[in-house]
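*Asks:* just coords:
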C-alpha cells in the first residue's frame, strides 16, 4: 500500500495531475482491471492515496517514475554538453 510519503514523491515526480500519466503507462502495458477493462482515474487515485492496494499498479508507478527520472537526467546531460 502506498504511504503518504510515497504519495508526495509520486506527486513531485509526475505532478499534481498524475492520473493521466499513470493511466497512459498502464494502458501501454495492457494492465487491466478484473473485468478486462482499463483502470479508471478514480481507481488510480485511490491506489495512490493508499485506499486500495494493487501491487501490480504500484510496481508500474515505480517503473514510470524511474523512466521519467532517467529521461530527465539524460536531457540534463545533453543540455550540459551543448552549453559547454
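*Replies:* On my side now, so go ahead. Just so we're clear, the structure is a prediction, and the values are computed from it rather than from any experiment.

*Asks:* alpha carbons only for contacts and neighbour counts from here, please
*Replies:* Fine.

*Asks:* Figure out the helix or strand that residue 78 lives in.
*Replies:* Using DSSP states H and E, residue 78 sits in helix 55-83.

*Asks:* By neighbour count, which bits of that helix are buried? Give me those.
*Replies:* 57-58, 60-61, 64-65 (16 or more other C-alpha atoms under 10 Å).

*Asks:* I'd like the next helix or strand past whichever helix or strand residue 24 is part of.
*Replies:* Using DSSP H and E, the element containing residue 24 is helix 19-28. Note on helix 19-28: by DSSP H and E, the next helix or strand toward the C-terminus is helix 41-48.

*Asks:* Comparison target below:
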C-alpha cells in the first residue's frame, strides 16, 4: 500500500461561539461607547478650563484628541457589524 493509495479526510467544522460570542461583542460595544462618552466629556472639560483661563492657543491639541476619541468610537462600534457581515467564525 503506497502513499498514493491512502485517502485523508479532514473534519473541519466551523467555529460557532454561540451566545457567548454575542455577549462578549455586546459587552465590548457598551464598554467602548462608555469610554468614548467619557473621553468626549473629559476633552470638553479641558476645553472649558482653557477658555476660562484664557489659554485659547491649545485648541489644536484638544481637537486632535477629540478626533482620536471619535475615530476610536467609530472603529470599535463598526467591529460588530463587520463580524456579523463576514458570517460564522471559521478557522
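*Replies:* Cool, the structure landed. Keep in mind the model is a prediction, meaning the values are calculated, not measured.

*Asks:* quick one: TM-score?
*Replies:* The TM-score (TM-score structural alignment, normalised by the length of structure 1) is 0.38; 48 aligned residues with a C-alpha RMSD of 3.7 Å.

*Asks:* still on that earlier bit, I'd like the buried residues of helix 55-83 of structure 1 as a markdown table, with distance to residue 44 of structure 1 appended.
*Replies:* As requested, the buried residues of helix 55-83 of structure 1 are exported to a markdown table (distance: C-alpha to C-alpha, whole Å):
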| residue | distance to residue 44 of structure 1 |
| --- | --- |
| 57 | 8 |
| 58 | 9 |
| 60 | 11 |
| 61 | 10 |
| 64 | 14 |
| 65 | 15 |
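
*Asks:* Which of these sits closest to residue 78 of structure 1?
*Replies:* residue 65 (20.0 Å; C-alpha to C-alpha).

*Asks:* What sits closest to that closest one if chain neighbours are left out?
*Replies:* residue 13 (6.6 Å; C-alpha to C-alpha, 6 or more residues apart in numbering).

*Asks:* Run a quick check on that neighbour versus residue 66, I expect a contact.
*Replies:* No: applying C-alpha atoms under 8 Å as the test, residue 13 of structure 1 and residue 66 come out as separate, 9.4 Å apart.

*Asks:* So what's the residue count around residue 73 of structure 2?
*Replies:* Using other C-alpha atoms under 10 Å, residue 73 of structure 2 has 19 neighbouring residues.

*Asks:* Which strand or helix spans it?
*Replies:* If you go by DSSP H and E, residue 73 of structure 2 is part of helix 59-77.

*Asks:* Just list what that helix packs against, helices and strands only.
*Replies:* The criterion is 3 or more C-alpha pairs under 8 Å, 6 or more residues apart in numbering; DSSP states H and E, and the helices and strands that helix 59-77 of structure 2 contacts are helix 19-53.

*Asks:* buried ones in the helix it packs on?
*Replies:* For helix 19-53 of structure 2, by 16+ other C-alpha under 10 Å, it's 25, 28-29, 32-33, 36, 39-40, 43, 47.
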